[in-house]
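Asker: coords below, sequence missing:
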C-alpha cells in the first residue's frame, strides 16, 4: 500500500502530460474553416473542376501532404490528407486562400506526430556527419601534418634554447623552464594553423586572443599554486640554502632534503619529514645554520666576591684553549657580565666547528671542565643570597664542644674525561645520511642538484 501511495503522484503527473499531449493532437487535427477575401459571384468565372485539378497538382508537386485529396463544391475547397509538420498544414491553407475562385477553405489535413522510437532522423544525421567527415579528410590530413611539424619544431626550439641558455644559466630548473617558454610561440602558431585549416576559424581566433585571458583566469584560480611555483624559481636562483644544510624557518628546523616546484622538504633531528610550501619559505626569515660552519656558544658562571676575577678568567680561558673542540680563531673570551646579589657573573664565549662537532655537546663539556677547574682552584661558586626574616626571632642553644666536632665534607673529584662527552660529533651528519636514504621525491624533481659534502 505504501509503495502505491509513493508512486501515485508520479502516475498522476504522467497521466496529466499524456492528456495534454492528446489534447494537443486533437486540437491540431481538428478541421479548420477559413474564409477568403474574395467576393461571392453568382456567375462563377472559374469552374470547380479546374480549381480542384490545379490545387491537386500543386499538392502533388510540393509533396508536403501525404495522401492528398481535394474537393471543390461551389467554390468551397475541402482538403484531406496528413502531414508530420504543422507548418505544412498552415502553408497549404494559405495557398488555398490565395487560389482564384475559392470562397472558403475547409482544412481537414491531419498532423501526425512521429513515432517515439523512430531512428530514421538519427540515421540521416549520422550519414550527414559521415559525408562531412569524408569531405573534410583532405583538410584533416594537412592539419595533422602541420601538427606533427609543430611538435618537431617545438622540440628543436627547446633543444636550441637549452644549448644557448646553458652557457649563461647554470640552474637546471630555470634552464628547462626558459627553454620551454621560448617554444610556446611555436606551439601557439601551430595550433592556430591547425584550427584554421580545419575550418574552426572562430576557435582559432579564440585560442590566439584568449591566451592572455586564460592566463589571467588560471592565475586567479590557482593563486597559491602559482605563488609556490614562482617562489621555487626564486629559491632555485638565489640559493639561500643547499641540499643538506641545517636551516630554521617558520618555527621549523632540520636538514634540507629536496626542493620541488611546490615546496621544500626538511628532515628534523627527530627523523620527521616536514613539507613547507615554497611561498612560506621565501616570505619568512631563513636561518642557515650550516652556511657558516663556525657556531658561537656561551654560558654564565658566578664566582664569589672574595675570589679573584682575573684568576677565574685565566683558569676558564686555559680550559677553553686546551680543548681540541674549541676553535682558536675566532679566539674564546671570558668576560665579566655583571655583579649579582651574591656572585660576580662571568660569561664564557667560544666557537665550535659545527660541521665536525655538536655545539651542545661541546658546551656541556666546557661547563663541566670549568667547574672542575674552579673547584681545584678553590674558587667558590655560591648560590644567590636569600634574606630570611624571622618575626619572632631565633632561639639558639649552645651545645657542648664534644658535640660540635664534625667530620670535614669530602668533595667528589671530577674526572678530566667523561664517557658521555667522549663523542662530540655533530648529530646533523646522521640526519643527512638518513635524509639521503629516505627521499620523498625523485632526483629529477629536485630543483637544487648540488649536495652538501
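Answerer: Good, I have the coordinates. It should be emphasised that the depicted structure is a prediction, and the values quoted were computed from it without experimental measurement.
Asker: When you work out contacts or count neighbours from here on, use the C-alpha atoms and nothing else.
Answerer: Noted.
Asker: need the strands for the stretch 201-350 of the chain, in chain order.
Answerer: Assigned strands in the stretch 201-350 of the chain, in chain order: 246-249, 252-259, 263-267, 273-277, 286-288, 294-303, 333-339, 344-353 (criterion: DSSP state E, counting those that start in this stretch).
Asker: Okay, one more to line up with it:
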C-alpha cells in the first residue's frame, strides 16, 4: 500500500481550507478611518441651513450617521432639495425626512412678492438704458417713414405705382429693423436677436402658407402694373369672361361686362391665363358665314358680295374686304365674308350686323336664296318610272344677280356706342377704390 502518497494528497487538499479560514473571519470588525463624528455632521448641516432663508424652521439631528430632518419647509420641492443636500454631506449614511409643508398663504405668497420686487428694482435700475433703446427705435422709425415717403426716385427709375409702393415699404421695414437690432444691442440682448430671427422665419413661413393667395395676387398685381397689358376701358377676354377694364387693384382686376355688371378676377388668374385685348389695336376684323345653293354661279356671287361690302360706309378699303369659299358640301356652299373697321370710329357689333343685313338684301334682290337643309327620300320603284317623272318636271329658272344694293337698303348706322364709355367714366369718378392704372 502507498500510504505515504495518500497522506500527501490529503495534506494538499486540507491546506487551502486552513489558509481560507485564517484570511476571512466573519466575526471580524470593519475598520474605517477618518469618519466624521455625528456632531461634526450636525454642525455642518446647521451652518448650511442658517445661510438659506427658506430652511430657517428646520431642525437637524444626527445619530450614527443617520440625519433626521424635522420642522417645516415652504414647499414639497424645498423638502426634496434639502434631503438631497443632506445626503451629499460626508459621513451621512441615511436621511430621514420628517419635514412638513407650510400651508400658510403669506408664506406661499412671499417668494412671489419678493421676485416681483426684485424685478421692479431691476427695471428701475435699467430704466435709463431702456429709454435709450426706445428712443433709438423711435428715431429709426421716423427715418424709415421719411425715406419711405421719398420714393419719387423709384418712379424716375421706371417703377410703376404698385412696384414703387412695394419698394417704399421694403425700405421702411429695413430701416426700422436696423433700429430694432441696435436697440437690442444697447440692452445687451444679443442672444435674443437669434431667437427673434428664428421666430420671424417660422412666423414668416406660416404666414406665407396661410396668406399664399393674397401674396400671389399682390405680386401678380405688381407684374401687371409693370407690364401694363391693358388700360382703362380696354375690351379684353380672360378665359370665358369678357368685359371692359375698370380698374386694377393690388388684389384683383375689375371688369364691366356688357350687361353693366362688375366682374372681379384675381390678379394671379389674370397673369396666368390667356388674355385677348380687343382694344389695343384700333383696327379689328369681323367675319360671318352664309350658306347658298351649289347651283349658283360662285364667281358672280362672290363679286356681288364683295361689291356690297366695298360700298358699305364705315368699312376700311385697306385692308380690303374679302369673300371666300369656306366649304363645299352636298348641294350647299359656305361663303365667309370678312371686313375691317376702325374701332375709334365704328362699333364692332353694329358694323357686323349691318354687313350681314346688306348682304342678305343684296342676295335677295339678285335671286340668290339661302340654302336650306335637303333630305333625299329614295323610293323602291323601277328606274324607268323615276326617269319619266324627272323628265316631266320643268327646269327651275336660274336666279338673276343684281349688280348692287339699292340706296335705301344701304343706309347704315355703325357709329361707336358711347354707353359703355359713359358708364366707365361714371364708375371711375364716383368710386374711391384704388386704381393702379393711369
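Answerer: Yes, it's here. A quick note: this is a predicted structure, and the numbers were derived from the prediction, not measured.
Asker: Superposing both, give me the TM-score.
Answerer: Superposed pair, TM-score by TM-score structural alignment, normalised by the length of structure 2: 0.70. Supporting alignment: 383 aligned residues with a Cα RMSD of 4.5 Å.
Asker: quick one on the thing from earlier: tabulate the strands of the stretch 201-350 of structure 1 in JSON lines, adding columns for mean neighbour count.
Answerer: Output for the strands of the stretch 201-350 of structure 1, formatted as JSON lines (neighbours: other Cα atoms under 10 Å):
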{"stretch": "strand 246-249", "mean neighbour count": "20"}
{"stretch": "strand 252-259", "mean neighbour count": "24"}
{"stretch": "strand 263-267", "mean neighbour count": "24"}
{"stretch": "strand 273-277", "mean neighbour count": "18"}
{"stretch": "strand 286-288", "mean neighbour count": "16"}
{"stretch": "strand 294-303", "mean neighbour count": "17"}
{"stretch": "strand 333-339", "mean neighbour count": "15"}
{"stretch": "strand 344-353", "mean neighbour count": "21"}
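Asker: which one in structure 1 is aligned with residue 125 of structure 2?
Answerer: For residue 125 of structure 2, the aligned position in structure 1 is residue 135, judged by TM-score structural alignment.
Asker: burial measure for the residue mapped onto residue 205 of structure 1 from structure 2, as a count.
Answerer: Aligned by TM-score structural alignment, residue 205 of structure 1 pairs with residue 194 of structure 2. By other Cα atoms under 10 Å, 11 other residues sit near residue 194 of structure 2.
Asker: One more: the one 5 residues further on?
Answerer: Neighbour count for residue 199 of structure 2, taken as other Cα under 10 Å: 12.
Asker: Next: residue 233 of structure 1.
Answerer: 19.
Asker: Can you tell me, leaving aside adjacent residues, what's nearest to it?
Answerer: residue 174 (6.8 Å; Cα to Cα, 6 or more residues apart in numbering).
Asker: Just to check, the one you found is in contact with residue 234?
Answerer: No: using Cα atoms under 8 Å, residue 174 of structure 1 makes no contact with residue 234, being 9.4 Å away.
Asker: okay, these two: which has more neighbours?
Answerer: residue 174 (19 against 16).
Asker: separation between the more buried one and residue 229 of structure 1?
Answerer: 12 Å (Cα to Cα, to the nearest Å).
Asker: What of residue 72 of structure 1?
Answerer: Distance of residue 72 of structure 1 to residue 229 of structure 1, given as Cα to Cα: 84 Å.
Asker: Map residue 329 of structure 1 onto structure 2.
Answerer: So residue 329 of structure 1 corresponds to residue 318, using TM-score structural alignment.
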